[in-house]
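Asks: just to be clear, the model below is a prediction. Sequence and coordinates:
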Amino acid sequence: MGIKAVLSRPLAAYVLHRDQRRQQDPVGAQLRLLEKLTAETAGFTAFARAHEVAAFSSHADFIKQVPVRDYEGLKPWFDRTQAGEADVLWPGRPLYLAKTSGTTSGTKYIPITHASIANHIDGARDALLYYIHRTGRSQFLDGKLIFLSGSPELELHHGIHTGRLSGIANHHVPAYLRRNQLPSYATNIIEDWETKLERIVDETLGQPMTLISGIPPWVQMYFDRLTARTGRPIKDIFPDFNLFVYGGVNFEPYRAKLFESIGRPVDSIELFPASEGFLAFQDEPGNPGLLLLLNSGIFFEFVPAERFFEPNAPRLTIADVELDRNYAVVLTSNAGLWGYSLGDTVRFVSLRPHRVVVTGRIKHFLSAFGEHVIGEEVEQTLRETMVQFPEVEVIEFTVAPLVSDDPATPSRHEWLVEFARPPQDAAAFAAALDTSLRRRNSYYDDLRKGNILVPLQLTPLPAGAFQRYMKSLGRLGGQNKVPRLGNDRKVAEGIIAAG
């Protein structure tokens, strides 16, 4: 065992013990953090002055001062920050601007400050340290590690370094891991994903890869290229590969095909990263709950998802949340985010400590007929149906409404699925999907019982349809992902056209 693997173990024990002490008073820690955030900006920033933000006496006072807004609602403040103005949302100017794609705002520029950069770096580091402490497995640190990410090449906008979050984080990989890291800088800065992927294959073949990290569909593309090049499964190409780190999408729809590509089970760690902050990570192997980071510069609020669009929707702290209820996540942080609607929804699966699973996007739902189907429901529906049809492997999918004015062709949901291996009986597979969704969503079941909707339509797509769609948008690879479902047919028609 190498020196890195040996030394990581006492560090892992220290970090876990430290965090367990911090978790003894999570509610108090969060309220103290909010007080600290407001005190550090009161009178110093344009936002604090405009909203009369001062050291608060209660969370209720904070709610009165700072409304919930998404990126579009805070865009005037973000625009001033992006233009190089100091002391807008947080004292000084940001260290970085994280460039990310928005569904309504076009490109978004999220500030990362000197105070908030540690949240991103330490969160990813601690996820690995927790894994080491829980399992005793640290040998992966002695091999080669790959982080499939965006380009680390940053642009300078008004004196602020700007780029994709994954590229920014690449500059903060600890020195002791950097010599283990692949791909090379020259390969990592290639913008065209397919060209970059070929170069990554060139550089990693023959290397002792032990850890592979990235968004599952893009990792699958990497595995497919490796197997196409060699004719061998990943377990034979990388016999020392034993840890897969992922985030950004639900892993379940990709699990079967990805592990078939590998050829044997490997350990995995799920992360909950965003340009706005590193929120949580899987702290126990085998436990699907992600430990919420309550001492990392982010004050969390949770709005019941079904009430999110109400004018005075409740804003709950972690003191008030309940198990098994869907919440929209709202952040206030030392990145200069104030009452910021992240757009993600979560469900608590544990309150001691606070663990969540990510259930979808507050704006990515299907309710064209009043059913309000969410991402978690369609993912669980597909997973349950695939158990009944073990021959099926899915590469990617999305769900859209088919609204009809013609009584002869009633309205329904359309499931657009790219199969690696299709069902032997497509009609039976579609019927099982429909039955599973009815069981999972009572509103959808009511619409089906009332014949307002007829059984869903399954539309198999040709190989590579989703990749071609993402490429047509200039969003192939990196941190980009296809919405699981939508309330209109914009994404569906784009995929069909690209297919």
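Replies: Everything's here; your move. Residues are numbered from 1 along each chain as shown.
Asks: drop to CA atoms for contacts and neighbour counts, all remaining ones
Replies: Noted.
Asks: make sure residue 84 is indeed in a strand.
Replies: No - checked against DSSP: H, G, I helix; E, B strand; the rest coil, residue 84 lies outside a strand; its state is coil.
Asks: so it makes contact with residue 160?
Replies: Yes - if you go by CA atoms under 8 Å, residue 84 and residue 160 touch, sitting 7.2 Å apart.
Asks: which of those two has more neighbours?
Replies: Per other CA atoms under 10 Å, whichever of residue 84 and residue 160 has more neighbours is residue 160, with 19 against 16.
Asks: distance of that one from residue 207?
Replies: 36 Å (CA to CA, to the nearest Å).
Asks: ok, residue 396 next?
Replies: For residue 396, the distance to residue 207 - CA to CA - is 29 Å.
Asks: use this one as the comparison:
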Amino acid sequence: MGIRSVLSKPLAAFVYRQQQAWALQAAKTQQNVFGSLIKTASSTHFGKDHAFDEIKTYEDFKKRVPIRDYEALKPYIEKIITGTQDVLWPGKPVYFAKTSGTTSGTKYIPITKASIPNHINSAKNALLSYIHTTGNSQFLDKKLIFLSGSPVLDTKGDILTGRLSGIVNHHVPGYLRTNQMPSYPTNCIEDWEEKLEKIIDETLTQPMSLISGIPPWVQMYFDRITEKTGKKIKDIFPDFSLFVYGGVNFEPYRAKLFDSIGKPIDSIETYPASEGFIAYQDSQVDPGLLLLLNSGIFFEFIPTEEYFNENPTRLRIEEVELDKNYALIINSNAGLWGYSIGDTVKFISKDPYRLLVTGRIKHFISAFGEHVIGEEVEQAMRYAMSQHPEVAISEFSVAPQVNPMEGLPHHEWLVAFERLPTDLNAFEKTLDQKLCELNSYYEDLIQGNILQTLKISPLQSDAFQQYMKSIGKLGGQNKVPRLANDRKIADQINQYTLNG
């Protein structure tokens, strides 16, 4: 065993004991976080606007701080951008994490000096928890690859700005830098296909032991290696023993990814977001992700059926029920207050609190991290029809095509046409360009050659009615989702293609 794997074990034991201490005292832990957040932010612009100095209890807080999305928080973000100090949190953010918005284009999520440990230590502690519970630490002595976005940062105002994965790359612990891959110059390549080729060149002969990344990106890495070598990943990387993933629903990728590897290996699921590192898998035996209650975030939960109510129920951790879907709300040392990140979660354990990520508040596609929502596809379709007035449609739905017969993955638009476009390719191009304009994440994936442009499957004009009838849901209030993050519906509706 090497020095890293030997020294990691006592550190892992220490971190695990700490983790157990706060995880089994959930209410007390969260109350301490709550008190600290309110006290620290009481002199900020936001704290003064919402009378933080008068807040003594959670009930006081709920009366003064409403639930917000990015649009509602945006005036405070704009103050920060113009150079104002002490807006949402004392001082100024160290970074803005650049992420895609739903109605306002690009969002700029603050990361403060106080919140950086949430992102960095949580990722580290996920590995240390794994080491302690399994005894496997040898992977630290080999090469580790983190498939991430470019670490090249821009500025917004005078604040360093970039994708979260690129920002985090600047904070990888020094003891891991020497065996981290890919190299920094390769990681800075923006075009994904070009970057992927360089990564393969650098890693193909290396003793890779840990591979981390968003599942579709990792799958593309594996596919390209197999194309080059004709071998399974286990035969290329015999030391590969741990896969770390997060960011999208893993289930559509699980079977193919592990088939590509060719042997069973351990995996760790994580739940990072630009707004904060929320949870990680702390056990190879018990299902679910451990909610990080002691990491600078005070959590609230709204029953999903009440989310759009004027005054929805807001619950603390000790008030949640098992197997019930909640919208996740955070208050954090990044300066986010009553902030809805748009995700829904379901608790499957209270001792400790472990959850599953069940989706988004609204229907969406995020098979590749693009977070495309219904409003965006509807706007894109309306625009395309305005530019191609000969077109008439009866209905449409959108689904990801993760494993196409040829070419890169893409979004498949299943469109029931009353009147077809004169030029279907031109119609597709108009749709795609408008969706890029509406969603910067989607545009990044297209420009980075991770996705190809969308494809339309023309359907019979009554395709959706036939589908709904076939499943006994024709009529009433039943609707086919405008978009989905899997192909359960798409693969059934495809039987009604114009050529079917």
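Replies: Ah, there it is. This is a predicted model, so every value here is computed, not measured.
Asks: with neighbour numbers in mind, choose between residue 396 and residue 207 of structure 1.
Replies: residue 396 (20 against 14).
Asks: tell me how many other residues crowd the residue lying closest to the more buried one once chain neighbours are set aside.
Replies: Nearest residue to residue 396 of structure 1, sequence neighbours excluded (CA to CA, 6 or more residues apart in numbering): residue 418, at 5.4 Å. Residue 418 of structure 1 has 22 neighbours, counted by other CA under 10 Å.
Asks: which SSE is immediately downstream of the helix or strand where residue 96 of structure 2 lies?
Replies: Applying DSSP states H and E as the criterion places residue 96 of structure 2 in strand 95-100. For strand 95-100 of structure 2, the following helix or strand on the C-terminal side (DSSP H and E) is strand 106-111.
Asks: buried ones in that following strand?
Replies: 107, 108, 109, 110, 111 (16 or more other CA atoms under 10 Å).
Asks: before we move on, what about stretch 399-414 of structure 2?
Replies: 399, 400, 401, 402, 408, 409, 410, 411, 412, 413, 414.
Asks: reformat the buried residues of strand 106-111 of structure 2 as a markdown table; add distance to residue 165 of structure 2.
Replies: Output for those, formatted as a markdown table (distance: CA to CA, whole Å):
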| residue | distance to residue 165 of structure 2 |
| --- | --- |
| 107 | 15 |
| 108 | 14 |
| 109 | 13 |
| 110 | 14 |
| 111 | 13 |
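Asks: sorry, back to before: among the buried residues of stretch 399-414 of structure 2, name the ones in strands.
Replies: Of the positions in the buried residues of stretch 399-414 of structure 2, 399, 400, 401, 410, 411, 412, 413, 414 sit in strands, assigned by DSSP state E.
Asks: and the furthest pair within these?
Replies: The most widely separated members of those, counting by CA to CA, are 410 and 414 (12.6 Å).
Asks: can you pull the contacts of the most centrally placed residue in structure 1?
Replies: Against the mean C-alpha coordinate of structure 1, by CA atoms, centre = their mean, the closest residue is residue 248 at 2.5 Å. With contact taken as CA atoms under 8 Å, 6 or more residues apart in numbering, residue 248 of structure 1 is in contact with 215, 271, 272, 273, 274, 479, 481.
Asks: let's go with 7 Å and repeat that
Replies: Counting by CA atoms under 7 Å, 6 or more residues apart in numbering, residue 248 of structure 1 touches 215, 272, 273.
Asks: so where is stretch 445-452 of structure 1 in structure 2?
Replies: Aligned using TM-score structural alignment, stretch 445-452 of structure 1 spans no residues in structure 2.
Asks: flag every buried residue along stretch 334-351 of structure 2.
Replies: Buried, per 16+ other CA under 10 Å, within stretch 334-351 of structure 2: 334-341, 343-350.
Asks: same check, this time on stretch 85-101 of structure 1
Replies: Buried-residue list, stretch 85-101 of structure 1, by 16+ other CA under 10 Å: 85-100.
Asks: what residues does that stretch touch?
Replies: Residues contacting stretch 85-101 of structure 1 (CA under 7 Å, 6+ apart): 41, 44-47, 77, 81, 107-114, 160-165, 275, 335-336.
Asks: rerun at 6 Å
Replies: Applying CA atoms under 6 Å, 6 or more residues apart in numbering, the contact partners of stretch 85-101 of structure 1 are 45-47, 107-114, 160-165, 336.
Asks: same question for stretch 228-235 of structure 2.
Replies: 260, 261, 262.
Asks: change it to 7 Å
Replies: 222, 226, 240, 260, 261, 262, 263.
Asks: buried ones only from the residues you listed, please, as a ChimeraX command.
Replies: Those of these that count as buried under 16+ other CA under 10 Å are selected in ChimeraX with:
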select :222,226,240,260,261
